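Q: only geometry, no sequence info:
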């Protein structure tokens, strides 16, 4: 398969899975492994996330602009921005300190498969627990709750755990409704993914060739359009159906990946 076609396919996977609790990075690493797709310093898998970031910005632009305009005179708007910053900081610090270890050690298909399966069983359990939703507005969570969600997001440093899965499950366990948990996961994704993109680009831009940039742009475009569809439909879907379908998907993909690794290596 020509590399540009592989890049488009992987970008599609990134966009479809980034905001679902199934681990986009885990899917990219697994599919890339079996396709034989290699990117320099694993930059492709990180940099194409910019497409998914822009998808959120386009969908939430009016709401974000309203919050921005309210900052000078609205304490609630300022409090929400502070809350997002508090939730973002743990991942920013740990990601910067452990960047090399994460890419060199944890970006491993065996680890991905095992965490996909384990996370699937966690989602199944969460959907069966009668959680009381006391927080139904993602912009009005208590400040300590934002910090706790941010700490739980750090679990997603392990590929296969899922950034959105960790934040959504964490928020629900802390009292958020399914819809509010998913919405805050979107908000938190913006600084988290933008930070990862910027840090990775600054560390690796010197080793990227014109061909590398071309496949990254192709993946970015595919990720943008796929993520646009997911962001527009996910909130309504999870409000009605919960996360059980994603749990089964994780278990199936993780088990299939393990079988593939044992047979093909």
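A: Received, thanks. Small disclaimer: the values here were computed from a predicted structure and weren't measured.

Q: every contact and neighbour count from this point should use C-alpha atoms.
A: Will do.

Q: show me where the stretch 1-150 of the chain has its helices.
A: Counting by DSSP state H, counting those that start in this stretch, the segments of the stretch 1-150 of the chain that form helices are 3-17, 24-35, 43-47, 49-70, 75-97, 99-101, 109-128, 143-153.

Q: actually the stretch 151-265 of the chain, not the one I wrote
A: So, for the stretch 151-265 of the chain - with DSSP H, counting those that start in this stretch - the helices run 163-173, 178-204, 210-241, 244-264.

Q: JSON lines for these, including mean neighbour count and distance to residue 50?
A: JSON lines is the format used below for the helices of the stretch 151-265 of the chain (neighbours: other Cα atoms under 10 Å; distance: least, Cα to Cα, whole Å):
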{"stretch": "helix 163-173", "mean neighbour count": "26", "distance to residue 50": "15"}
{"stretch": "helix 178-204", "mean neighbour count": "20", "distance to residue 50": "7"}
{"stretch": "helix 210-241", "mean neighbour count": "18", "distance to residue 50": "7"}
{"stretch": "helix 244-264", "mean neighbour count": "17", "distance to residue 50": "23"}
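
Q: this is the other structure I want to compare:
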């Protein structure tokens, strides 16, 4: 049964990490019923989702780095680097301030609901702009800041905050905004996962882990994320993000009702 739970958690992480519906929020909710997991566990299964997206964008990454002399590629890489550095610096500031993520359901539920309505409004505003695929400097800076906001408020969703801030600030093309958000997310999430995993190893927290359990979660997360992101990239070519916004509102509303009834806390 424990290993079956690992499969479930891997599926949840893989589906929700890059869809704009909040992986942290879903994992915290799942752990209320399946049992809490260690920080090391959550880091490892998240790494599986990052690996999947790295594989999907491998060709794009190779093109950017092998043809970096091309002005367009060099400009794109510079904007990726700036967005990542902003996130890294602000992330260290947040760590130094000792901020800890809330682990109760209600703030996550509110973030899901509010974020859902924000997504609907943001996409409508973005659609009034000309269809533009270029990544502007203000987009790169805002995406870096948005990643930290999503990290500070579970339920916000890193994907949702970065994609929609990019669309609002000039990259109105959904696919272009999504690609930039995901590419920035790759080094950001590798760095965050590596940092947290190193802390766990040096503090001795990794010695008590069930590594078979972690391995199952990692593999399932990788496979599920690969399928989910491939599907998403095809879906957004002809569809808006409205379905995800409605899901967030309904799911967050259901959590608020369960919290009010005392079923979850």
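A: Arrived safely. The structure presented is a predicted model; accordingly, all values stated were derived computationally and were not measured.

Q: returning to that earlier point: to residue 177 of structure 1, which of the helices of the stretch 1-150 of structure 1 lies closest?
A: The closest of the helices of the stretch 1-150 of structure 1 to residue 177 of structure 1 is helix 109-128. By Cα to Cα, the value is 12.0 Å.

Q: which strands and helices sit next to that closest one?
A: Packed against helix 109-128 of structure 1 by the contact rule (3 or more Cα pairs under 8 Å, 6 or more residues apart in numbering; DSSP states H and E) you find helix 24-35, helix 244-264.

Q: same list (those) but as a markdown table, adding distance to residue 99 of structure 1.
A: Output for these, formatted as a markdown table (distance: least, Cα to Cα, whole Å):
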| stretch | distance to residue 99 of structure 1 |
| --- | --- |
| helix 24-35 | 14 |
| helix 244-264 | 24 |
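
Q: if we can go back for a sec, nearest to residue 2 of structure 1, out of the helices of the stretch 151-265 of structure 1?
A: From those, taking Cα to Cα, the stretch that ends up closest is helix 210-241, at 10.5 Å.

Q: so which elements touch the closest one?
A: Looks like helix 210-241 of structure 1 contacts helix 3-17, helix 43-47, helix 49-70, helix 178-204 (3+ Cα pairs under 8 Å, 6+ apart).

Q: and that helix against structure 2, how far off on average?
A: In the superposition with structure 2, the aligned residues lie an average of 1.7 Å away from helix 210-241 of structure 1, counting by mean Cα distance after the TM-score superposition for structure 1.

Q: still on that earlier bit, now render the helices and strands packed on helix 210-241 of structure 1 as TSV, adding distance to residue 243 of structure 1.
A: Below are these laid out as TSV (distance: least, Cα to Cα, whole Å):
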stretch	distance to residue 243 of structure 1
helix 3-17	13
helix 43-47	25
helix 49-70	20
helix 178-204	9
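
Q: ok, back up a step: quick one: closest of the helices of the stretch 151-265 of structure 1 to residue 106 of structure 1.
A: helix 163-173 (14.7 Å).

Q: show me the contact partners of the closest one.
A: Residues external to helix 163-173 of structure 1 that are found in contact with it (Cα atoms under 8 Å, 6 or more residues apart in numbering): 18-23, 123, 126, 131, 133, 145, 148-150, 152-157, 178, 181-182, 184-186, 189.

Q: ok, now stretch 237-245 of structure 1?
A: Around stretch 237-245 of structure 1, the neighbours that count as contacts under Cα under 8 Å, 6+ apart are 21, 123-124, 127, 178-179.

Q: nearest to residue 211 of structure 1, of those?
A: When the contacts of stretch 237-245 of structure 1 are compared for distance to residue 211 of structure 1 (Cα to Cα), residue 21 wins out at 31.7 Å.
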